[in-house]
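**Q** Sequence and predicted model, in that order:
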Amino acid sequence: MARTEHFHDPHAPKPNSIVVAVTTFVLDGQDRVLLIQRTDNGLWALPGGAQDVGESIAQTVVRETREETGIDVEVTGMVGIYTDPNHVIAYSDGEVRQQFSICFRARYLAGQPTESDESSRVEWIEQHALDELNIHPSMRLRIDHGYANLPQPYIG
């Protein structure tokens, strides 16, 4: 299913849903961040996705990261909560979702970067190389906050 990101776009469609979703900020031993290139829009992003009924939010982080990247992680904290009502995601099935994403900090446990149905590429990316990638501004904010290691989670 294709998706289109609208960010502070006055012509964006009106949202018709909010879904609890997560993203995972995880670094390897060389301070490289784990990113995927999404198959639904081609953008680079932190791994993540929607919470399933019957799982805790930490279980969602672990499951989504493993599914999209092949990497096993352990949740260690929170980077922030991202709920900008002017960021909506329109899906090809008619759903228009208002952003609601909790970005978690996690520790790498095991695994090798492995592509999935949702990720055409999975790579550990050095911070200085981020500007070369096509990353949505909202996702870049989460990555920058993760690297900043703020004393308190971002709420916005």
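**A** Great, that's in hand. Residues are numbered from 1 along each chain as shown.
**Q** contacts, neighbours, all on C-alpha from now
**A** Fine.
**Q** Val62 belongs to a strand, doesn't it?
**A** No: under DSSP: H, G, I helix; E, B strand; the rest coil, Val62 falls outside any strand and is assigned helix.
**Q** Would you state the helices of the chain in chain order?
**A** Along the chain, the stretches classed as helices by DSSP state H are 57-69, 137-148.
**Q** now those helices in JSON lines, with distance to Gln112 and mean neighbour count?
**A** Below are the helices of the chain laid out as JSON lines (distance: least, Cα to Cα, whole Å; neighbours: other Cα atoms under 10 Å):
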{"stretch": "helix 57-69", "distance to Gln112": "8", "mean neighbour count": "22"}
{"stretch": "helix 137-148", "distance to Gln112": "21", "mean neighbour count": "17"}
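**Q** Against that first model, consider the following:
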Amino acid sequence: MAQYLYGDRIAAQGRLMLGCSATLFDATRSKLLLTRRTDNGRWCLPGGAVDAGESVSEACVREVFEETGLTVQVVRLLGIYSNPHRMVRYADGNQYHVISMNFEVALIGGELGLSNETTEVGYFSQAEIDTMDLIDPHRERMAAIWSNDSIPTIA
């Protein structure tokens, strides 16, 4: 289970990890696709770590497929997140300063379903998401997602 630790430049205690997340709107652009994680029961945008030898867009597409069964295409960068005051520690003791990119993606195909990483998936409105237990890094991404700003957030 991932635990988020906070403190002044605490991420300096971890190793760097590159990650990505995907923002997939429904057809009306009024709801977002979220997944509920198996490891901690919290909600998040589909996503995960970038593997060596793949591009960030390839990682984004792969992670969405692995977690939801959907095939997507990266449309644009929405933001880059690199909070040095937050570190993630996993159950195995590894801890990371995560640098993550959030991309808007478009649906190409596939069938929405569950995986060994997800217990629930669905599309939710901004009002619904505001009441959900999101993982910490994804809560901060919501403001940028709903702003419809054409300039990526860098935080």
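**A** All right, it came through fine. Note that the structure is predicted; figures quoted are calculated from it, not measured.
**Q** before we move on, the earlier item: looking at the helices of the first structure, which is closest to Phe7 of the first structure?
**A** helix 137-148 (8.1 Å; Cα to Cα).
**Q** Any idea which residue is closest to the centre of the second structure?
**A** Centroid check for the second structure by Cα atoms, centre = their mean gives Ser21 as the closest residue, at 3.3 Å.
**Q** That residue -> the first structure?
**A** Aligned counterpart of Ser21 of the second structure in the first structure: Thr23 (TM-score structural alignment).
**Q** which residue packs closest to its match, ignoring adjacent ones?
**A** In this structure, Thr23 of the first structure finds its nearest non-sequential neighbour in Gly48, 4.1 Å apart by Cα to Cα, 6 or more residues apart in numbering.
**Q** Which residue in the second structure aligns with that neighbour?
**A** Per TM-score structural alignment, Gly48 of the first structure is aligned with Gly47.
**Q** how many other residues sit next to its match?
**A** 25 (other Cα atoms under 10 Å).
**Q** Touching, it and Glu63? I think so.
**A** Yes: counting by Cα atoms under 8 Å, Glu63 is a contact partner of Gly47 of the second structure at 5.1 Å.
**Q** Show me where the first structure has its strands.
**A** Per DSSP state E, the first structure carries strands over the ranges 3-7, 17-18, 21-27, 33-38, 44-45, 48-50, 72-82, 87-91, 96-98, 101-110, 119-125, 154-155.
**Q** Can you give the contact residues for the fifth one?
**A** Outside strand 44-45 of the first structure, the residues that touch it by Cα atoms under 8 Å, 6 or more residues apart in numbering are 35-38, 133-136, 139.
**Q** returning to what we had before: I'd like to know which of the helices of the first structure lies nearest to Gly42 of the first structure.
**A** helix 137-148 (13.3 Å).
**Q** mind checking how far stretch 57-67 of the second structure is from the chain centre?
**A** Taking Cα atoms, centre = their mean, to the nearest Å, one finds the center of stretch 57-67 of the second structure at 11 Å from the center of the full chain.
**Q** Check stretch 33-50 of the first structure too.
**A** 6 Å.
**Q** still on that earlier bit, as TSV, the strands of the first structure with distance to Ile57 of the first structure would be great.
**A** Compiled in TSV, the strands of the first structure are given as follows (distance: least, Cα to Cα, whole Å):
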stretch	distance to Ile57 of the first structure
strand 3-7	23
strand 17-18	16
strand 21-27	8
strand 33-38	19
strand 44-45	19
strand 48-50	9
strand 72-82	10
strand 87-91	21
strand 96-98	19
strand 101-110	9
strand 119-125	21
strand 154-155	17
